[in-house]
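>>> Curious how this folds, go ahead:
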Amino acid sequence: MQSRPLTPSKEQIDLLAPFDRLGLERIELISTPVQAQRAAASLRASRAWGFDTESKPTFSVGEASDGPHVVQLATLEQAWVFQLHDPDCLAEVAALLAWPGAVKAGFGLGDDRKRIQSKLGIEPVRVHELGHDFRQRGYRQQIGVKSAVALLFERRFAKSKKAATSNWSRLDLSESQLLYAANDAWAALRCYHALLPQPR
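Now for the predicted structure:
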């Protein structure tokens, strides 16, 4: 009987060389409709995007999240971090996620999709859950971006726990938040291209 492939341990990943990341010069924070329209024009030139969302954490029992507060989309060249405070900016993001012209690839997107349906009032189309590709390859455990980058590129993808649990609803996102959000989406797209050499 063929054995199932093993997911790398945290200790094994820690030994790997770091994965290249997008710098701030290739990340754009989007908070106005004009910025969103410009970003949308750039994104629609690509047929596959990295996709993720961030929501302000909830700490009280029974407290419901009103996220997502941030939606991040990336091409191989750049990433855009969209804030959803402005209704017209939110509408532009909703139109992008409902656009059938591009695959939106990411990890663990089940909760993201539910929150998007609730807040943006749309069903994202052509969403590609990268975890499914690893399950098809025989991995039993849930594969997230850190394990995927280790398996596909033999590199360590750094994720800041402080940024992950930070307040994503704030108007003035920090540099560490921008780097965290953008690179989550960008790394997902890199994995998509590595898994599917000729992306659909």
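
>>> From here on, just use CA atoms for contacts and neighbour counts.
OK.

>>> Which secondary structure state is assigned to the residue nearest to the spatial centre of the chain?
Closest to where the C-alpha atoms of the chain average out (CA atoms, centre = their mean) is residue 52, at 2.6 Å. Going by DSSP: H, G, I helix; E, B strand; the rest coil, the secondary structure assigned to residue 52 is strand.

>>> mind checking how far the longest helix seen in the chain is from the chain centre?
For the chain, the helix with the greatest residue count under DSSP state H is helix 175-195. On the basis of CA atoms, centre = their mean, to the nearest Å, helix 175-195 is displaced by 6 Å from the centre of the chain it belongs to.

>>> one more to put side by side:
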Amino acid sequence: MMTIEILPPYCGVAMSDVVLVQTPVDFARALAVLSATDVLGFDTESKPVFHKGQASNGPHLIQLATDQQVFLIPIGRGVQTAELKAILESTTILKVGFGLSDDKQRLQAKLGISTENVLDLARALRTDSRSDMGAKTAVAQFFGQRLQKSKKISTSNWAFSPLSEKQMQYAADDAQVALRVYRAWLRQQAPAIE
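A predicted model of the protein is given here:
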């Protein structure tokens, strides 16, 4: 059994490859890139709720990653829902991520987006029928590295603007690590298919 704590850290996405979508021009550029790919890393972030029975009004941020870039799309700041809906409901673009059931439900509830062609790696990579595989375990297994996920950042206010650099790094890594794990998993499967 591998001890994750002793592995070297996962480097993550370079901030120069992270695009915070803030204007209609940013959004148009992001859509052009995202529409031209076959697979996207996908995740959302929501402002946490701290009281029992309190419902989340997220998502507040959608993260979509290509192999080269990650687009962070804050919700409610000039985002054209119809164009975003076209990407997330596309049956020709595969969206991959970890633990996506809440993300999908919140997108449906808040924006009326019924996310299609989604692969939840937490379930796809299961080693038994009861245990989902998380991103940390997948990064250790496929890359021999330790993915650091700060509880402080994950439970920060994702509705607040501007996002901090730490929030942007966390969000970008969450989306792109899923795509990288997916690509590594496919490479691992390829010899078995041939």
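
>>> before we move on, the earlier item: mean deviation, the longest helix of structure 1 versus structure 2?
Compared with structure 2 after the fit, helix 175-195 of structure 1 shows a mean deviation of 0.4 Å (mean CA distance after the TM-score superposition for structure 1).

>>> residues in structure 2 aligned with that helix?
Aligned by TM-score structural alignment, helix 175-195 of structure 1 falls on residues 165-185 of structure 2.

>>> Could you list the residues in contact with that stretch?
When contacts are defined by CA atoms under 8 Å, 6 or more residues apart in numbering, stretch 165-185 of structure 2 is touched by residues 12-13, 15, 18, 39-45, 63-67, 70-72, 96-98, 121, 135, 138-139, 142, 149, 153-154, 156.

>>> try stretch 77-91 of structure 2
By CA under 8 Å, 6+ apart, the surrounding residues in contact with stretch 77-91 of structure 2 are 22-24, 27, 31, 34-35, 73, 93, 95, 111, 113-117.

>>> Between those, identify the one with the most neighbours.
Using other CA atoms under 10 Å as the neighbour definition, these reach their maximum at residue 95, which records 28 neighbours.

>>> For that residue, list the residues it contacts.
With contact set as CA under 8 Å, 6+ apart, residue 95 of structure 2 has these partners: 39, 40, 41, 42, 88, 116, 117, 118, 119.

>>> quick one: secondary structure of the counterpart of it in structure 1?
For residue 95 of structure 2, the aligned position in structure 1 is occupied by residue 104, per TM-score structural alignment. Put simply, residue 104 of structure 1 is strand when judged by three-state DSSP.

>>> Distance of residue 104 of structure 1 relative to residue 43 of structure 1?
Residue 104 of structure 1 sits at a distance of 11 Å from residue 43 of structure 1 (criterion: CA to CA, to the nearest Å).

>>> Pick out whichever of the contacts of stretch 77-91 of structure 2 sits closest to residue 187 of structure 2.
residue 95 (17.7 Å; CA to CA).

>>> hang on, residue 32 of structure 2 is in a strand, isn't it?
No. When three-state DSSP is applied, residue 32 of structure 2 is found to be helix, with no strand at that position.
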